[in-house]
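1. Next comes the sequence, and after it the predicted model I'd like to discuss.
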Amino acid sequence: MNRVTPKLLDSVRLQSVESRAAPSLERRRLRSYMLMLAADAVLFNFSFALASLLWEDVWAEPRAMLAAQVMLPAYFTIALYNRTYGLEALVDWLFAARKALTALLISAALINFVGFYTKSNSDFSRASVTIGLVFTGLLLVSLRRAVALFIARRWNGRVMNRLVIDDGGASFPFNGADRISAADFNLDPTSHDPFMLDRLGKLLRNQDQVVVSCPRERRDDWAFLLKCAGVYGEIVSEPAHSLGAVGVHRYDDLDRTTLVVSTGPLGLRARIIKRLFDIAVATAGLVALSPVLIAVAVLIKLEDGGPVLFIQRRLGRGNQFFDMFKFRSMREEKLDHDGNRSASRDDDRITRIGAFIRRTSIDELPQLINVLRGEMSIVGPRPHALGSQANNKYFWDIDRQYWQRHCLKPGLTGLAQVRGHRGATEHEKDLTDRLQSDLEYIASWSLPHDIGIVLRTILVLRHENAF
């Protein structure tokens, strides 16, 4: 059995790992996309207003502006689907210009087609609309060029975080990528030590692309870890099917081939939707439940004068540690910070108010703060304490896929919980049932599914295994 002991990191190495964590470029990219959307809308309206001034000697002539307003939604719809606002559009301005012009021409043709059949073409000045389209096209291309110059000057041309992990494989001289040695950070893909996985998670944080170069015998293990981390990962390798590769990437300039072994469970759009849902529900929950939260906090304090919150280290996304908040339900001197002992019926550690808030799941409500902090989601695999065991085995010793459940943020509730898999894990099946539900949730995520789980959770707040 792998023992869980904080033996791997001294303070110097921990600081080194934290310093290597990449800055988040995703927020920067999202801001860029939103600004480009807004700028394109302004350019559309400006171009048609200018066209009407040149042709009809009237600034922003109503019919010209109506044509712009009708065409703009069609343009945005096509542009969002043809990657006009995608990552490649920030990297290559010519690609961005082509996509923007394509969206413009298709939207113009579509609106003209609709106008022909509705016999509304005669309501618009063809010359004014044509001039407006020409101006719009020129300004769209100019904007893409300006964005490229801005990125080159202010961001040093960097819109992606790339990381190469050297674990003794073939050289991979990837320009623009950070490089680390697995040996320098004591990274062992065969290890089940959560402290090593936490360290790896910190190194992979905010990385958009991770390439691992390792010997053949370690490729399976690295492929598994990259899947567990929920990152876009590649293994430098000749073609091999055993890794579960989802694609092959050929780097002609490096004369190297990599296997794409992980892409992360959710795309950018899905992550944005899920995060907005989390923020909306957590904010509404904290506001609506604030009287309950205040009352419980007062009762906990009055019972024994101890702290209101119990803060415990749990395993989160990418197998990284985070501090999870709960209302304290046990006597202060008997708190179990490592989770070595599961709570049981008639547990002598639990206070009177603690028994009530555990039965009703009110003790979990402070995790809404974890959700707002971005450490948890409303729905996802429930986070476990490091010392959690089933049949005297650590969870990861029972099933190696346990680590893969951490490719998403942990949740306040989850599919396993609404199916009744709650409470103590006395038998190995208690863990495998939860794991199966967690992996099923990850594979089939959708917003309606999340909403359904939240609604079903309300029905199981009181449960025979909640004690």
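-> Yes, it's here. Computed from a predicted model, the values in this text were never measured in an experiment. Numbering: from 1, shown residues only.

2. all contacts plus neighbour counts: C-alpha atoms, from now on.
-> Will do.

3. The closest residue to L365 other than its chain neighbours and I311, how far apart?
-> Leaving aside its sequence neighbours, L365 sits nearest to K326 (C-alpha to C-alpha, 6 or more residues apart in numbering; 6.9 Å). As for K326, its distance to I311 is 6 Å (criterion: C-alpha to C-alpha, to the nearest Å).

4. Next: V296.
-> V296 sits at a distance of 16 Å from I311 (criterion: C-alpha to C-alpha).

5. Now do the strands in the stretch 151-300 of the chain.
-> With DSSP state E, counting those that start in this stretch as the criterion, the stretch 151-300 of the chain has strands at 162-166, 178-181, 209-213, 232-236, 247-251, 256-263.

6. Just send those strands back as TSV, with mean neighbour count too.
-> Listed next are the strands of the stretch 151-300 of the chain as TSV, based on neighbours: other C-alpha atoms under 10 Å:
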stretch	mean neighbour count
strand 162-166	21
strand 178-181	16
strand 209-213	23
strand 232-236	25
strand 247-251	13
strand 256-263	22
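
7. mind putting the ones you listed in JSON lines, distance to D433 included?
-> Formatted as JSON lines, the strands of the stretch 151-300 of the chain follow (distance: least, C-alpha to C-alpha, whole Å):
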{"stretch": "strand 162-166", "distance to D433": "34"}
{"stretch": "strand 178-181", "distance to D433": "37"}
{"stretch": "strand 209-213", "distance to D433": "32"}
{"stretch": "strand 232-236", "distance to D433": "28"}
{"stretch": "strand 247-251", "distance to D433": "31"}
{"stretch": "strand 256-263", "distance to D433": "24"}
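
8. picking that back up, K326 and I311: which has the busier surroundings?
-> K326 (20 against 14; other C-alpha atoms under 10 Å).

9. SS state for that one?
-> strand (DSSP: H, G, I helix; E, B strand; the rest coil).

10. what residues are up against it?
-> L309, F310, I311, D363, E364, L365, P366, Q367 (C-alpha atoms under 8 Å, 6 or more residues apart in numbering).

11. try it against this one:
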Amino acid sequence: MNQFDPKRYFASKAKENAASEEPAKGKRATLNPVAMQVAQQYKRDTMSPVMVSGVMRMVELGVLIVAGLALYIHYVGFSELRFWHYMVVIAGGSLLHVAISEFSDCYQMPALRNPTGSLGRILLAWIATFAALALTGFFLKISADYSRFWFGAWFVTGFLSLLILRIIASQMMRRWARNGTIERRAVIVGGGANAEQLIRSIEQQPYNDIRICGIFDDRDDRRSPPVVAGYPKLGNIAELVEFARIARIDMLIVSLPISAEGRVLSLLSKLWVLPVDIRLSAHSNHLRFRPRAYSYIGSVPMLDIFDRPIHDWDSVAKRIFDIVFSLLGIIVFSPVMLAAAIAIKLDSKGPVLFKQKRHGFNNEAIEVFKFRSMYADMCDPTARAAVTKGDPRVTRVGRILRKTSIDELPQFFNALFGSLSLVGPRPHAVSAQSHNRLYEEVVDGYFARHRVKPGVTGWAQINGWRGEVDTDEKIRKRTEYDLYYIENWSLWFDLKILFLTPIRLLNTENAY
């Protein structure tokens, strides 16, 4: 029998609710001066605690390997045959210690901030590592092949290195916590008594990395006080969307009871387009779900409704993917790009490259490169008038470039520099229209495409949705495929799209 999954229920209902509401008219909310001032304070990026603890694992692994290797070279002496024997033990022991420390919660933020409190666990993990190495050597009858002095010296040196590293890391983290470099920025959605109780509970958690940036509520001051637990109410939900785009907000916490389903769904339908984690506070709810349904801030239970896509180590993996394949693409297609540049110069007057403002991650405007395919005096940077079949603005060379998508090749440099990803929702011009309506006016949830970095190619494009957008259905279909990509992203999915792109480009029916 299937158990009720509140995360899936609220997420699906929120999207259904968004589709049933009136489309937004493309107007951005205006923040009041106080909200704008607060948003500007949080415009700087922060370091994710997940990333910090991950880096700490790699640093400890490296420190232990270096300590063991240095002792081997100093006390045992370098020998090519024995070197690999010792390296197996050094690398294996270091990895084992990191694994045991992970299971002992030694890389959680409270342990990293308070090394003296976790000293016993670190020592036990290091002792367990050496006990495992000693037992392995005993049962395999190879312990006599290794220096006992080296073995003992590595134990002492390794532990001292871990201790010094932890003390240095804790000092750095305390400084980062004070200046806001390492924190999770949260906004409370909903005010009143529920919000106050939630804030008090969060603030009481030891080693808390949550910074509450303010409160947003659609209710007026009579129903929702202007200040709750010392935090000001900065505006309504429409203004929250604009606030979250300016400030680097990590999390929205909805402080409404689950029983207020209608109001919760109404809020979620407006907020799910943001690239943030959305949590529903469960600290005051009487309903109890299975333990896996909850995440926790300290001991405060939360229901995870929406997760920010492609973040933390996923974003690192995707960035490495972009750099490697962008460089490869630039090398492979450099002769084609050089030939295209020469042909453009010979065909018509004007620059080789065309730069256009388009929507990037989190609705930020980015500048995208293309080979110029129109006459210089007829270029349309705003893309208000889409290119149509036989468009007189397109040059002779431009028709070939657009038909073969060679005009898009300079975007390898966008992906290399980081404004684009190789794979993602295709970026549209900021003023792109369908029947004199902006795309966001046509499609509910259109801006949810911008929860991830846009791409040079995408899932919609390899499924035939490329070229002219001359009907509302085409932009709806593109958005549908883009959202599917975001919700099902993986590196394998990116590879599939990347390698299918040249094959699907052979179909030039919609490219002109």
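-> Everything's here; your move. These numbers come from a predicted model, not from an experiment.

12. What's the residue nearest to L365 of the first structure aligned with over in the second structure?
-> By TM-score structural alignment, K326 of the first structure lines up with K370 in the second structure.

13. Return the distance of that match relative to G262 of the second structure.
-> Separation of K370 of the second structure from G262 of the second structure (C-alpha to C-alpha): 46 Å.

14. Likewise for E487 of the second structure?
-> Per C-alpha to C-alpha, E487 of the second structure is found 24 Å from G262 of the second structure.

15. go on, R211 of the second structure?
-> With C-alpha to C-alpha as the criterion, R211 of the second structure and G262 of the second structure are 28 Å apart.

16. which one of the two has more residues nearby?
-> Neighbours were counted for R211 of the second structure and for G262 using other C-alpha under 10 Å; R211 has more, 19 against 11.

17. surely that one meets T181?
-> No: in this structure R211 of the second structure lies outside contact range of T181 using C-alpha atoms under 8 Å: 11.1 Å.

18. Show me what K429 of the first structure aligns to in the second structure.
-> Matched by TM-score structural alignment, K429 of the first structure corresponds to E473 in the second structure.

19. so its match is in which element?
-> In the assignment (DSSP states H and E), E473 of the second structure maps to helix 472-487.

20. Can you give me every residue that contacts the equivalent of S170 of the second structure over in the first structure?
-> In the first structure, the residue paired with S170 of the second structure is A148, using TM-score structural alignment. By C-alpha under 8 Å, 6+ apart, A148 of the first structure lies in contact with L90, V91, D92, W93, G157.

21. Map these onto the second structure and name those still in contact.
-> Among the contacts of A148 of the first structure, the contacts conserved in the second structure (both residues aligned by TM-score structural alignment, their matches' C-alpha atoms under 8 Å) are L90, V91, D92, W93.

22. filter those to the buried ones?
-> Buried residues within those, defined by neighbour count using 16 or more other C-alpha atoms under 10 Å: L90, V91, W93.

23. I figured the second one hits A152, correct?
-> No: distance between V91 of the first structure and A152: 9.7 Å, which falls outside the contact criterion (C-alpha under 8 Å).

24. where do the contact lists of these two overlap?
-> Shared contacts of V91 of the first structure and A152 (C-alpha under 8 Å, 6+ apart): none.

25. Which of the strands of the stretch 151-300 of the first structure sits closest to F277 of the first structure?
-> Nearest to F277 of the first structure, of all the strands of the stretch 151-300 of the first structure, is strand 256-263, at 22.3 Å by C-alpha to C-alpha.

26. now the angle between strand 209-213 and that closest one, please.
-> On the basis of axes from the mean of the first three to the mean of the last three C-alpha atoms, to 10 degrees, strand 256-263 of the first structure is oriented at 120 degrees to strand 209-213.

27. contact partners of strand 256-263 of the first structure?
-> Counting by C-alpha under 8 Å, 6+ apart, 172, 211, 223, 226-227, 230-240, 243-251 sit against strand 256-263 of the first structure.

28. picking that back up, report the separation between the match of K429 of the first structure and S434 of the second structure.
-> 10 Å.

29. What's the match for L265 of the second structure in the first structure?
-> For L265 of the second structure, the aligned position in the first structure is occupied by D220, per TM-score structural alignment.

30. same deal with R44 of the second structure?
-> Using TM-score structural alignment, R44 of the second structure pairs with A22 in the first structure.

31. Disregarding flanking residues, what is the spatial nearest neighbour of V264 of the second structure?
-> Take V264 of the second structure and drop its neighbours on the chain: the residue closest to it by C-alpha to C-alpha, 6+ apart is L256, 6.8 Å away.

32. mind checking the longest helix of the second structure?
-> In the second structure, taking DSSP state H as the definition, the longest helix is helix 313-347.

33. same thing with the first structure?
-> The first structure, longest helix under DSSP H: helix 26-56.

34. Packing partners of that one?
-> Helix 26-56 of the first structure sits against helix 62-81, helix 126-154, with contacts defined as 3 or more C-alpha pairs under 8 Å, 6 or more residues apart in numbering; DSSP states H and E.

35. and that helix with helix 62-81, angle?
-> 150 degrees.

36. got the contact list for the nearest residue to W176 of the second structure once chain neighbours are set aside?
-> What sits nearest to W176 of the second structure in space, not counting adjacent residues and going by C-alpha to C-alpha, 6+ apart, is I182, at 5.4 Å. Applying C-alpha under 8 Å, 6+ apart, one finds that I182 of the second structure lies in contact with T46, M47, S48, P49, M173, W176, D209.

37. middle-most residue in the second structure, spatially?
-> Taking C-alpha atoms, centre = their mean, the centroid of the second structure lies closest to H311, which sits 2.4 Å from it.

38. Find me the equivalent region of stretch 402-415 of the second structure in the first structure.
-> On the first structure, the counterpart of stretch 402-415 of the second structure by TM-score structural alignment is residues 358-371.

39. and the end-to-end length of the matching stretch?
-> First-to-last residue span, stretch 358-371 of the first structure, C-alpha to C-alpha: 20 Å.

40. tell me how far it is from the chain's mean position?
-> Offset of stretch 358-371 of the first structure from its chain centre (C-alpha atoms, centre = their mean, to the nearest Å): 22 Å.
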